[in-house]
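A.B. asks: Just the structure for this:
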Amino acid sequence: MSLQIKFGVSTWLWTSPFQTAAIDELFSKIAGMGYDVVEIAVEDPDIIDGKEVKKALATYGLQAVVCGAFGPTRDLTNADPSVHANCFKYIEACMDLCVLWDTRFFAGPMYSAVGKARMLPDELRKNEWNLAVKNLKIVCEMAAVRGLDIALEPLNRFESDLVNTAADVVRLIQDIDHPSARILLDGFHMNIEEPSIEAAIKLAGDKLIHLQVADNYRGTPGTGQTNWNAYKTALQEINYQGTISIESFTPQNKELAQAVCIWHPLAESQDKFAIDGLAFLKQWVAEPAIIQQYSL
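C.D. replies: Below you'll find the model as predicted:
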């Protein structure tokens, strides 16, 4: 069975925060490289003119995926309800952009704040889990009235102490018990947390609506140790029909680079990262199996 997928790339590969002034240069580049989808990382909705982005998407023939950024002021497990209210307001703005851009889901680790990694007593961790479930039910209702889903993303142990694995996120959406609750898996985090990428993808099953990839060290796909055959086997088995999107980060933005601990360039240039990564992924999808890593 061949994979019927689209290829995307994150705006974080080049810029942070994403803003309207960047769209023509960035979207023309992404479209010219041969991508179908631009994954827009919305850090601050207030600096994005949604209508201008919509026009640029049409001009360059791109579809959009929208991913959120969740720091301490957007933490649905915080003890302070005013922090929840701020997070809901942000999520609502992002969802409105999803509707405007004809995107069918809003994605990200929206259950808690990124970087919240602590050794907690079992009772406190259970309380935070229950708070995440309660608040994500509200988020799912916000999504449903807009005709959207949410794609919840597990993070590795250094970035979250709540949801690290496919099993964790499956349990989370079971507890949320709402049809809008779905899954995003990110190969970088799976590479740290999952004994088997193949098993993780199969466990997510038909709840998986978005997949982010880079190679194991967050570099160009095809240049590292990632077991791409495991991806293919699992994605074929679950009949995945979504986007496979390259997500990595630019070391040129020092604040972003520090947040994701990228201390040196991961490719000759960010453009070469995107071009070579897409070439590998297209070859990977087209061939029955990859026996050796793609030679750059």
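
A.B. asks: can we go C-alpha only for contacts and neighbour counts from here?
C.D. replies: Will do.

A.B. asks: Return the set of buried residues in stretch 179-188.
C.D. replies: 180-188 (16 or more other C-alpha atoms under 10 Å).

A.B. asks: hmm, which two among these are most spread apart?
C.D. replies: For the buried residues of stretch 179-188, the farthest-apart pair by C-alpha to C-alpha is Ser180 and Phe188; their separation is 24.7 Å.

A.B. asks: count of neighbours near Glu193?
C.D. replies: Neighbourhood size, Glu193 [other C-alpha atoms under 10 Å]: 18.

A.B. asks: wait, what's in contact with it?
C.D. replies: 156-157, 164-165 (C-alpha atoms under 8 Å, 6 or more residues apart in numbering).

A.B. asks: so what's Ala200 closest to, chain neighbours aside?
C.D. replies: Closest residue to Ala200 apart from its sequence neighbours, by C-alpha to C-alpha, 6 or more residues apart in numbering: Ala166 at 5.4 Å.

A.B. asks: give the contact list for that neighbour.
C.D. replies: 154, 185, 194, 200-201, 203-204.

A.B. asks: go on, Lys207?
C.D. replies: Neighbours of Lys207 in contact, by C-alpha under 8 Å, 6+ apart: 182-183.

A.B. asks: From Cys98, how far off is it?
C.D. replies: From Lys207 over to Cys98 the distance is 19 Å, taken as C-alpha to C-alpha, to the nearest Å.

A.B. asks: go on, Ala58?
C.D. replies: 15 Å.

A.B. asks: now the other sequence, so there's something to compare against:
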Amino acid sequence: MQLGIHALVWVTDWTEDTICYAIGKTAETGYDLIEAVIFDPRDARPAATAKAIAAAGIGVVTGMALNPAADISSADPAVAKAGEQFISDAILATRDMGSNLLGGVTHSAMHRYGQAAAAGTIDRVIETYGRLAVRAEAAGIRLGIEAVNRYESNVVNTIDDAARIVRTIGSPALFAHIDSYHMNIEEHDTADAIARNIDTIGHVHAGESNRGYLGSGSVDFPDYFRALVRASYNGPVVFEAFSPAVLKEGVADALAAWTTHWTDSEDLATKGLRFMRGQIDAATTSLIARHPLPRREVNSPFV
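C.D. replies: A predicted model of the protein is given here:
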């Protein structure tokens, strides 16, 4: 697994200065990659990002979220069209950063819906993903569908929801994006959900229930990482945490990150990386102990 960290641990804006700062701190802390956030494809600064990534010697993936004015699940054709254009532009920005993966809430606006999705919503979403998959494949990008909790979407809340879309489209350009924070709310059995959908999973977030230090909340991380190791997942795992100590007010509001669970980005990042490595090592050791390699018979005159 390639271990990464979310850019919002370091910065809110994505300017020339903050790009260099966030990418530099990510490399300095020892992560393999950073997840850059595309709030608006017009402000993604792919050339500056690609330059900083090359200088730091790490990798980059991108993430995004739709909004009420650009939402492919909307019954308003203009809003749905704006959402499709947003994702299409984000695909190109991702490509130009030197990344091959765009994850996030690509299926609907990330906000609180007042009712369940109306009849026909998922059909519109699937139809749109069919077109987006063609564009993503042409750009050499894999496009993610992140399952998020009921307070942030009424379209894709579980891994099964995301995996169903991926399997329906049948394109290698689409994948399910999972997040321990959301699974802790929505899944009946995290390990089982991962096991039955591992063929579709292409990106993983490790986030605590309180959006703070890993291990400080209610997420069962030993179970989470055991499931990933057992399923032989070998893609990115990105540590995600949010705090008003770093985020600007509008972004903090969008994420409901109003409680300050941490203030020191570097300490958080360092301990997060150590925590994830420890969980992966423990899960791997446990798996080997349960399923040891068969003893090899050696037939040699020198033994």
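
A.B. asks: Could you get me the TM-score between them?
C.D. replies: Once superposed, chain against chain, the TM-score is 0.89 (TM-score structural alignment, normalised by the length of the first structure); 282 aligned residues with a C-alpha RMSD of 1.7 Å.

A.B. asks: Please work out how many residues are found near the equivalent of Trp129 of the first structure over in the second structure.
C.D. replies: Mapped onto the second structure by TM-score structural alignment, Trp129 of the first structure lines up with Ile122. Each residue near Ile122 of the second structure was counted by other C-alpha under 10 Å, and the total is 18.

A.B. asks: Is Ile122 of the second structure located within a helix, as I assumed?
C.D. replies: Yes. According to DSSP: H, G, I helix; E, B strand; the rest coil, Ile122 of the second structure belongs to a helix.

A.B. asks: just to revisit the earlier point, looking at Ala58 and Cys98 of the first structure, which one has more neighbours?
C.D. replies: The neighbour comparison of Ala58 of the first structure against Cys98 (other C-alpha under 10 Å) goes to Cys98, with 23 against 11.

A.B. asks: and that one, helix, strand or coil?
C.D. replies: Per three-state DSSP, Cys98 of the first structure ends up helix.

A.B. asks: Quick check: the gap between it and Ser82 of the first structure.
C.D. replies: Cys98 of the first structure is 24 Å from Ser82 of the first structure, by C-alpha to C-alpha.

A.B. asks: Same question for Lys207 of the first structure.
C.D. replies: Distance from Lys207 of the first structure to Ser82 of the first structure, by C-alpha to C-alpha: 31 Å.

A.B. asks: Show me where the stretch 101-250 of the second structure has its helices.
C.D. replies: Using DSSP state H, counting those that start in this stretch, the helices of the stretch 101-250 of the second structure run over 121-139, 159-169, 180-186, 190-197, 221-230, 249-254.

A.B. asks: For Val66 of the first structure, which three-state class applies?
C.D. replies: The three-state label given to Val66 of the first structure by three-state DSSP is strand.

A.B. asks: Read off where stretch 201-211 of the second structure ends up in the first structure.
C.D. replies: By TM-score structural alignment, stretch 201-211 of the second structure lines up with residues 208-218 in the first structure.

A.B. asks: what comes up buried for that stretch?
C.D. replies: Residues of stretch 208-218 of the first structure classed as buried: 208-218 (neighbour count, 16+ other C-alpha under 10 Å).

A.B. asks: Residues contacting that stretch, please?
C.D. replies: Identification of contacts with stretch 208-218 of the first structure by C-alpha under 8 Å, 6+ apart yields 151, 182-188, 191, 201, 220-226, 240, 242-248, 266.

A.B. asks: I'd like to know which of the residues you listed are part of strands.
C.D. replies: 151, 182-186, 243-246 (DSSP state E).

A.B. asks: and Pro195 of the first structure, how many neighbours?
C.D. replies: 11.

A.B. asks: Mind telling me what it corresponds to in the second structure?
C.D. replies: Checking TM-score structural alignment: Pro195 of the first structure goes with His188.

A.B. asks: What of Phe18 of the first structure?
C.D. replies: Under TM-score structural alignment, Phe18 of the first structure pairs with Trp14 in the second structure.

A.B. asks: And that match, how far from Ile169 of the second structure?
C.D. replies: 33 Å.

A.B. asks: So whatever residue of the second structure lines up with Ile244 of the first structure versus Ala69 of the second structure, what's the distance?
C.D. replies: Under the alignment (TM-score structural alignment), Ile244 of the first structure maps onto Val237 of the second structure. To Ala69 of the second structure, Val237 of the second structure is 30 Å away according to C-alpha to C-alpha.

A.B. asks: again, but for Leu3 of the second structure
C.D. replies: Counting by C-alpha to C-alpha - Leu3 of the second structure and Ala69 of the second structure are separated by 33 Å.

A.B. asks: now swap in Thr168 of the second structure and tell me
C.D. replies: Following C-alpha to C-alpha, the distance that separates Thr168 of the second structure from Ala69 of the second structure is 27 Å.
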